[in-house]
Every structure is written in C-alpha cells, then in structure tokens.
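Asks: attaching a predicted model along with its sequence, questions to come.
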Amino acid sequence: MTTSTPTYLLPTTEQRAEMLRIAGEHERLVRDDERQKITTISRSRTWELERMGKHPLRRKLGSNSVAWLLSDLLWFIHQPSHKEAA
C-alpha cells in the first residue's frame, strides 16, 4: 500500500481572511523569494508540487514573472500535508 500526500485544497473566503488576520497581513501577491521564505520549499520542489496538485498554483504576471496569493501560501503552510510535502 502506498501513501500519497493529499491534494491541495483552496481556502474559502473566510479561511483566507482568518489566515491574513492571524498573520497581521493584507492580501497581496508574493514573489518567489518571499514564497520560499514562507514555505521553506525550494523553487524546483515547489514546481513539482504544483504539477502534482499539492501546492498553491502560481499566477502569471507577465512573460517572465509569477507570484502567489499570500493567503494561499499561509493556508498551505498551516495544513498537515505541508510538512509531508517539504
């Protein structure tokens, strides 16, 4: 029997608001350097997890730039599956 990490589920509007309130933050886009500090996951591992549906998806800002919603990352790191994914 194999064990797999659960698929990442997006937070509800209420869960997003609660995560941001607890962190004392407002909703904003987070670039890769800050994403790595928040999640402690490398760029290549993040890419793998996104492809497997186990990490919040990046949002394309331009031809060479991407970002993630802060609330998505805060929700992700507070899920038990985050520790397994890292």
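Replies: Looks like it arrived, so ask away.
Asks: only C-alpha atoms from now on, for both contacts and neighbour counts.
Replies: Fine.
Asks: got the contact list for Gln36?
Replies: Gln36 makes contacts with Ser42, Arg43, as judged by CA atoms under 8 Å, 6 or more residues apart in numbering.
Asks: in which helix or strand would I find the nearest residue to Arg31 once chain neighbours are set aside?
Replies: Distances taken as CA to CA, 6 or more residues apart in numbering place Ala67 nearest to Arg31, at 4.6 Å, with adjacent residues excluded. Per DSSP states H and E, Ala67 falls inside strand 65-69.
Asks: alright, now check it against this:
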Amino acid sequence: MRQQFTPPTPEQRKKILEAAEESERLVRNPEREKITALSRSQSWRLERAGVHPKATRLGYRFTAWLLSDLLWFVSQFQTLPTPSSHRGEHD
C-alpha cells in the first residue's frame, strides 16, 4: 500500500520554503517536472492514487501546484513510488 500525500502544515510550509530560499508561488508543469523528476503521466497517475500533490485548475488547460506542496512531496518521498507493472522487469 502506498503512503498517501498529506499537505504540509503552515509551519512546515514556512520551513521548507525558507530552506529552499523560495517564497510560495504556483508552479506550472515544466517546472513541476524539474522539481519532482516525474513525467506528466507519472505525476498524473500518482495524483489519482493520492500519492502526489493535487493540481489546482485555474482555467481551461491551466493547472498549477503550490511550490511548498511539491517541495514537501519530494522531501517526504525520497524514494518515489513506482507503478507496479513494468514490462520486461524481473525481481
């Protein structure tokens, strides 16, 4: 069973943003990919499973994530969950 994503508390948001020397802002997909090292489809699958932070829909074809949520996600999931079905891989 995968661990569900739990958003950081206000205090945790403040600390993680200070550590990254950033301020809270919305992050679009290209930057999200750089922060999480996950492709769009990987993050979509993990988001649907409740493991990845949820995107905020701001308009037609415009979604974004809170920077603090992504930084918290990366800090909590140093070993990112992977889909259980990979073709060609053996244990």
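Replies: Nice, thanks for sending it over. This one's a predicted model, so the numbers in the text were calculated from it and none came from an experiment.
Asks: next, the TM-score between them, please.
Replies: Comparison of the two superposed chains (TM-score structural alignment, normalised by the length of the first structure) gives a TM-score of 0.91, and 82 aligned residues with a CA RMSD of 1.1 Å.
Asks: which positions within the next helix or strand after the strand holding Ala67 of the first structure qualify as buried?
Replies: The helix or strand immediately downstream of strand 65-69 of the first structure is helix 70-77, counting by DSSP H and E. If you call a residue buried by 16 or more other CA atoms under 10 Å, then helix 70-77 of the first structure has these buried ones: Leu70, Ser71, Asp72, Leu73, Leu74, Trp75, Phe76, Ile77.
Asks: now do the strands in the first structure.
Replies: In the first structure, the strands defined using DSSP state E lie at 29-30, 59-62, 65-69.
Asks: and the last one, which stretch of the second structure?
Replies: It stands for strand 65-69 of the first structure. Aligning strand 65-69 of the first structure against the second structure (TM-score structural alignment) gives residues 62-66.
Asks: got the buried residues for the matching stretch?
Replies: Buried-residue list, stretch 62-66 of the second structure, by 16+ other CA under 10 Å: Ala64, Trp65, Leu66.
Asks: hmm, who's touching that stretch?
Replies: 24-29, 32, 53-58.
Asks: the same query, at a cut-off of 10 Å, please.
Replies: Stretch 62-66 of the second structure has contacts (CA atoms under 10 Å, 6 or more residues apart in numbering) with 13, 24-29, 31-32, 53-58.
Asks: what's the average distance of it to the first structure?
Replies: Compared with the first structure after the fit, stretch 62-66 of the second structure shows a mean deviation of 0.3 Å (mean CA distance after the TM-score superposition for the first structure).
Asks: the longest helix in the first structure is where?
Replies: helix 13-23 (DSSP state H).
Asks: buried ones in that one, by neighbour count?
Replies: So for helix 13-23 of the first structure, counting by 16+ other CA under 10 Å, buried means Arg16, Ala17, Met19, Leu20.
Asks: out of the residues you listed, which is nearest to Glu50 of the first structure?
Replies: Arg16 (19.4 Å; CA to CA).
Asks: alright, I will stop here.
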